[in-house]
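A.B. asks: got a predicted model here, sequence first, then my questions.
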Amino acid sequence: MRFMLIIKASGYSEAGVKFSREHNDAMAAYNKSLARAGALLTSEELQPSSSGIRILYPLHGGEPEVKAGPFPVDQELIAGYTLIDVNSEDEAAAWALRMPFPRGCGAFEIEMRELKENMDSTRDARILAMEADLEDHINMLKKGEY
């Protein structure tokens, strides 16, 4: 079962405040623990929303509106995520509870969400690309285009 541990943004993360060396070391140790357990798929930090855009699609059709960041922190922004593969929701929650949080940087929130299992998405992207390419070649051969 794959879960995303979503680290919510704060005023500190949006301002680009760097975390302490202690916190960075604790996160590195946490990620190593996940990796040793075979649970870590990826862990990434996002740039502040000031470097992002939002694309808003009107309710009743029409052209999308593109808005440049920054966006208000109270709009549930994401500062980073860790993607894990574990055997149960309880195991995922245990890992989420072990994630170090930056002391002295305000409130810290992690949201845990299970990913929908899509068999194609769990397969290696390179294999999927080769299969698509092979299918194109087969179709060209069938049509006599080769």
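C.D. replies: It's in.

A.B. asks: only C-alpha atoms for contact and neighbour calcs from this point on.
C.D. replies: Will do.

A.B. asks: report the buried residues of stretch 75-95.
C.D. replies: Counting neighbours by 16 or more other C-alpha atoms under 10 Å, one finds that the buried residues in stretch 75-95 are L77, I78, A79, G80, Y81, T82, L83, I84, D85, V86, A92, W95.

A.B. asks: and of these, the nearest to R2?
C.D. replies: D85 (4.3 Å; C-alpha to C-alpha).

A.B. asks: how about the closest one: what's its closest non-neighbour residue?
C.D. replies: R2 (4.3 Å; C-alpha to C-alpha, 6 or more residues apart in numbering).

A.B. asks: likewise A96?
C.D. replies: Spatial nearest neighbour of A96, chain neighbours left out: L5 (6.6 Å); criterion: C-alpha to C-alpha, 6+ apart.

A.B. asks: for comparison:
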Amino acid sequence: MRFMILVKATPGTEAGVMPEEALFAKMHRYHAELAAAGLLLDASGLKPSREGWRVRYDGESSTVVDGPFVETKELVAGYTILQAATREEAIAWTRRFPNPSIDGGAAEIEVRPFYELEDFAPSEAIDGFRALQQDFVTQPRKA
């Protein structure tokens, strides 16, 4: 089972304040332990929303809206993707996640399981996604 740890943004992360070395060290230790256990799939921090955009849809039309975005509590500042055998194993690992607050204060992470292709009824579209997934795994990425 795959899970995504979403690190919620704070006013500091939205201002582009970089974490202190001590926080980087804690995050490195956590992710190194996750990798050593064979559970780490991906992890990264995200730049402030002012450098991003949203796409809003209305039927078939879409509109690009540039950041920054006001609702800080709804924004994501980083993520970790892990693979665990059970929900309980994922919870145990996420309880060990270091406090991501850049000032040591209040912070929040949210953990969400991924849908797996096996969660969906068989169909031609799902078979197409399986083929894409296989291609993604076997073919090198282009820069």
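C.D. replies: Thanks, I have it. Please read all numbers here as calculations on a predicted model, not as lab measurements.

A.B. asks: before we move on, the earlier item: isn't the residue nearest to D85 of structure 1 right up against V86?
C.D. replies: Yes. Contact criterion C-alpha atoms under 8 Å: R2 of structure 1 and V86 qualify, at 6.3 Å.

A.B. asks: where's the one helix or strand R56 of structure 2 maps to relative to the chain centroid, distance-wise?
C.D. replies: Counting by DSSP states H and E, the element that carries R56 of structure 2 is strand 53-58. Put simply, strand 53-58 of structure 2 sits 20 Å off its chain's centre (C-alpha atoms, centre = their mean, to the nearest Å).

A.B. asks: before we move on, what about stretch 11-26 of structure 1?
C.D. replies: Centre to centre, stretch against its chain (C-alpha atoms, centre = their mean), the figure for stretch 11-26 of structure 1 is 18 Å.

A.B. asks: give the buried residues for it.
C.D. replies: Buried residues in stretch 11-26 of structure 1, counted by 16+ other C-alpha under 10 Å: Y12, S13, E14, A26.

A.B. asks: could you do stretch 107-121 of structure 2 as well?
C.D. replies: Of the residues in stretch 107-121 of structure 2, those buried (16+ other C-alpha under 10 Å) are I109, V111.

A.B. asks: just say helix, strand or coil for G78 of structure 2.
C.D. replies: Here G78 of structure 2 is recorded as strand under DSSP: H, G, I helix; E, B strand; the rest coil.

A.B. asks: so it makes contact with V7?
C.D. replies: Yes. The criterion here is C-alpha under 8 Å, and G78 of structure 2 meets it with V7 at 5.0 Å.

A.B. asks: mind telling me what element V66 of structure 1 is part of?
C.D. replies: Using DSSP H and E, V66 of structure 1 falls within strand 65-68.

A.B. asks: what range in structure 2 does that strand sit on?
C.D. replies: Using TM-score structural alignment, strand 65-68 of structure 1 corresponds to residues 63-66 of structure 2.

A.B. asks: what's the helix or strand for H137 of structure 1?
C.D. replies: Under the criterion of DSSP H and E, H137 of structure 1 resides in helix 125-143.

A.B. asks: quick one: T13 of structure 2 from S62 of structure 2, how far?
C.D. replies: Per C-alpha to C-alpha, to the nearest Å, T13 of structure 2 is found 28 Å from S62 of structure 2.

A.B. asks: please name the nearest non-neighbouring residue to the residue minimising distance to the centre of structure 1.
C.D. replies: Among the residues of structure 1, the one closest to the centroid is Y81, at 4.7 Å (C-alpha atoms, centre = their mean). Among residues not flanking Y81 of structure 1 along the chain, I6 sits closest, at 4.5 Å (C-alpha to C-alpha, 6+ apart).

A.B. asks: and what of E111 of structure 1?
C.D. replies: Leaving out its chain neighbours, the residue that sits closest to E111 of structure 1 by C-alpha to C-alpha, 6+ apart is I6, at 4.9 Å.

A.B. asks: secondary structure class for the one you found?
C.D. replies: Per three-state DSSP, the secondary structure class of I6 of structure 1 is strand.

A.B. asks: what does it align to in structure 2?
C.D. replies: Residue correspondence to structure 2 (TM-score structural alignment): I6 of structure 1 is matched to L6.
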